[in-house]
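Participant: when you get a sec, could you give me coordinates for this:
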Amino acid sequence: MLRFELKKIFSKFKNRIAVLVLLVTLILTSILTINKVEYIDDNGNSSTGISAAKNLRTAQNKWAGDLTEDVLQKVLEKNKKIKNSKEALSDDLLEQDKAFAKIQDITGILDVINCAFSEYRDYDGFAADHVSGRDVKNIYKKRISALKEYLDSGKETFTDEQKKFLIRQYKNLETPFHYEYIDGWSALLQNISTFILILALIIGFLVSGIFSDEFQTKADSIFFSAKLGRSKGILSKMWAGFLITTVFYVVFVFLYTLTVLFVLGTDGANCPIQLDMWRSVYNISFLQAYLFIAAGGYIGTLFASILAMLVSAITRSTPTAVIVPFIVLCALPFLSRIITLPGVCSFFPDQLLEIYIDIKESGLVELGGKVMTTAAVIIPVYAVICLILQPVLYRIYQKAETR
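Facilitator: Predicted structure coming up:
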């Protein structure tokens, strides 16, 4: 019966078109992500793609290792030398590009220095130009002191427990940072949420007719009158929805990840995400951040799919069920911009597909005096909700009456 349900889903022309759209989306999104990595050669010519990633990786990995005081001082010295060169001081854009070509091997480290010596919620791309070798040795202490100053400024309202949590997380971060080329992971994490959103919407489209098709084709009387129609038949539909959601999600996220990292490189997987997200309170690596984002995306996709199937069973209308994932994952974010309930909006299901933003901005939730990040709360909460909705879906369809 499970095979029959799956065959019925993919026998529809519109569902085949949806899969084709998903494949095109995979290709286009992969290309856009890959093109985020740029390399400039000694002649000032810019390039993207495989060769650009290879050249940039080779250049930046010359500085691979811990960002100790000596390394940071050498970076400042090189930066100062190049910034004072005739190419950098020229009004000719091509000459300026030639100067940048000589400095792009240390741009990742310069970004860290710029973040450390910028205002807490601001970024000064030229801060490193004015930092002395004596000051840069305190870069990790500067990160903590900048946070404390920001918390004391009153620009944002945090409880005492939340302040303690933030400071504790900052202090617990292992230093000195290990550095190497991270552009592949950085590009992947920046774009994966968009790809997961599109993937979730198409999966929702595929499963939206599983429970309503019998009513649409007037085959409900046959289905429910069959010996196993109200038992194994319903379970087969539920399993079909679960398999489509899981298999499509895993396969397409894997293909997207494999394509991007194959071209841009997997270097930097174990580097701290603070190399790219300086203010984050998550003391995790790029690989761990990726797994966290992928897990949140799966739970969000599963939740939207189950809701679509639930609405399909209740309303007996496929078009109505199709719009459910769109409302849950796209309309709610717009609603969160209109209503002034930031605490509530943080728990909307669309946030499961925005774990990258939470890792970067570090939203906090305080429950029973215990402070946690928003993502650490909503992922298990919605996982439990998905489990609870399974028997609900089963009972609703089991009690459906033929008309």
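Participant: CA only for contacts and neighbour counts going forward, please
Facilitator: Noted.
Participant: the nearest residue in space to K36 that is not next to it in sequence in helix, strand or coil?
Facilitator: Distance criterion C-alpha to C-alpha, 6 or more residues apart in numbering; nearest residue to K36, sequence neighbours excluded, is A187 at 6.4 Å. Look at A187: counting by DSSP: H, G, I helix; E, B strand; the rest coil, its state is helix.
Participant: count the neighbours of A187 for me.
Facilitator: Using other C-alpha atoms under 10 Å, A187 is surrounded by 19 other residues.
Participant: ok, it touching T33?
Facilitator: Yes: between A187 and T33 there is a contact under C-alpha atoms under 8 Å: 6.0 Å.
Participant: this one as well, want them side by side:
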Amino acid sequence: MKEIIRVERKRILSLRNFLIFSVVILIFSIFSSLGSLNNYNVYDSSGNIIISSTDNLKESKLNKHDKLLDEKTLKDVVDRKDKSKYLYNSNLVTLVASNFEKLVEELTDDDISNFYKQRLSNVKVNLGGTAMVDDIDKLASKGEELNTPLQLGYAEGWKNLNNDMIDFVTIIIFIVPFIILPVFGEDPKTRMKQLYTATKHGKKTLVKSRIIAGFEVSSIIYGVAILIFSLSKLSILGFKGANLPIQNSVNYLFFPYNITYLQQYLLNVTIGFMAIIVMVSITLLFTVIAEQILSSAVFVIFFLAIMTSLPNNNFILNHFFKNFLPYNMTNFNSYYIHPEIYNISGEIIPTYVLVILVSFIVFTISTTCTVVISNIKLASKLK
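Facilitator: Below is the predicted model of the structure:
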């Protein structure tokens, strides 16, 4: 069976095509990373660069700028003791300001001492409209578990990586189904038809081998693409900050759960992988039903079009259906910026956990249907 899987894997994606794909991903990743780097140039009112991106990041990476967001630090921010335009300082000022509805200079001593209480109130406001008040209170209470005062420091590599993975993984999801379309296509060069007609259990072995090969190819493509993209981003923007809480980013200050940038990255990678295998399982089901590659491609295009065109203004549709589609699963920021609330048997389940569980169920059902239909069709061909 291993040899059959190897042959099928090679038929789906040759080494030459895999190398070409890897080179394209590498070039894309480098250009994306350099584009992110250019965003850190600091300009004056005339549009001239006063701090280059490399100098900005080099200064902001220094350990002396790592600090706790305690009352002393907050007081220093209000008094504007550091007026530099370097990233480390602008991030700090923006983070503090985002917790209040007034200017930093207007913050009082009471505001400073109640910084984390105000954050908890903002967590509840941020969750508003997604569930019942009791459920919002339950999830918001998770915000009290945040390790305070917050540890601040440089983590731009991880911030950019986690944010840019949204578009990158979505692109991979759109590409992979078309790569695996030939899984159930006929190729006389491999003589696979002779295998299942010549042996007693050949048809079952062939079906299993083709399905395994399809998932192996998809997993390899995803794994290599993520590895190249991640190393490119982190090599250019820095590996520092993986252990920092994501709440030290203004985007995630009101996220209720206590996780680090590394944990966020691993969650994103896992969700992206689940989205890939769901998309692959559905594609395999399409191909085994349609049998012809062209017809299967039409099915896949139709499915992708439906996923991307569903309306965003219907909460019920989004909450119970759209959030679990592969295309929407890869909108990673939705899990951290405006997380939705799912109450199951009185327990609040994080959206990203429920998405992983549901996608595994869909993958299992789709794959089972593919195996059953494939065996039935192959058996009918032998009669």
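Participant: map the residue nearest to K36 of structure 1 onto structure 2.
Facilitator: Alignment note: A187 of structure 1 maps to N160 in structure 2; criterion TM-score structural alignment.
Participant: and what of K370 of structure 1?
Facilitator: K370 of structure 1 maps onto E347 of structure 2 when the alignment is built from TM-score structural alignment.
Participant: tell me the spacing between that match and D135 of structure 2.
Facilitator: Going from E347 of structure 2 to D135 of structure 2 by C-alpha to C-alpha, to the nearest Å gives 9 Å.
Participant: give me the element the corresponding residue of structure 1 for R210 of structure 2 is part of.
Facilitator: Matched across to structure 1, R210 of structure 2 falls on K237, judged by TM-score structural alignment. K237 of structure 1 belongs to helix 232-264 when assigned by DSSP states H and E.
Participant: show me which positions of that helix end up buried.
Facilitator: 233-238, 240-242, 244-246, 248-249, 252-253, 256-257, 259-261, 263-264 (16 or more other C-alpha atoms under 10 Å).
Participant: one step back: E347 and D135 of structure 2: which has the busier surroundings?
Facilitator: D135 (18 against 11).
Participant: what lines up with the more buried one in structure 1?
Facilitator: Structural alignment (TM-score structural alignment) places D135 of structure 2 against Q162 in structure 1.
Participant: could you do L120 of structure 2 as well?
Facilitator: Taking TM-score structural alignment, L120 of structure 2 has I144 as its aligned residue in structure 1.
Participant: name all residues that make contact with its match.
Facilitator: Contacts of I144 of structure 1 were listed using C-alpha atoms under 8 Å, 6 or more residues apart in numbering, and they are 167, 170-171.
Participant: quick one: which of the residues you listed has the most company?
Facilitator: Most neighbours among these, by other C-alpha under 10 Å: Y170, with 21 neighbours.
Participant: what helices and strands are in contact with the helix or strand harbouring that one?
Facilitator: Take DSSP H and E as the rule and Y170 of structure 1 turns out to sit in helix 160-172. Judged by 3 or more C-alpha pairs under 8 Å, 6 or more residues apart in numbering; DSSP states H and E, helix 160-172 of structure 1 is in contact with helix 139-153, strand 370-373.
Participant: quick one, which of these gets closest to I284 of structure 1.
Facilitator: Closest approach to I284 of structure 1 among those is made by strand 370-373 (13.2 Å; C-alpha to C-alpha).
Participant: mean distance between the closest one and structure 2 after superposition?
Facilitator: For strand 370-373 of structure 1, the mean deviation from structure 2 after alignment is 2.2 Å (mean C-alpha distance after the TM-score superposition for structure 1).
Participant: quick one, what contacts the equivalent of L234 of structure 2 over in structure 1?
Facilitator: For L234 of structure 2, the aligned residue in structure 1 is L261 (criterion: TM-score structural alignment). L261 of structure 1 makes contact with 184-185, 188 under the criterion C-alpha under 8 Å, 6+ apart.
Participant: can you list contacts of the helix holding Y170 of structure 1?
Facilitator: Contacts of helix 160-172 of structure 1 (C-alpha under 8 Å, 6+ apart): 143-144, 147-148, 151, 281-283, 364, 366, 369-371.
Participant: go with 10 Å
Facilitator: Helix 160-172 of structure 1 is contacted by residues 140-141, 143-145, 147-148, 151-152, 157-159, 279-283, 362, 364-366, 369-373 when judged by C-alpha atoms under 10 Å, 6 or more residues apart in numbering.
Participant: can you list the buried residues in stretch 44-57 of structure 1?
Facilitator: Within stretch 44-57 of structure 1, the residues that qualify as buried are 44, 47-50, 52-53, 55-57, counting by 16+ other C-alpha under 10 Å.
Participant: among the residues you listed, which ones are in helices?
Facilitator: Among the buried residues of stretch 44-57 of structure 1, the ones falling in helices (DSSP state H) are 50, 52-53, 55-57.
Participant: nearest to I338 of structure 1 among the residues you listed?
Facilitator: The closest of these to I338 of structure 1 turns out to be A53 (C-alpha to C-alpha; 40.8 Å).
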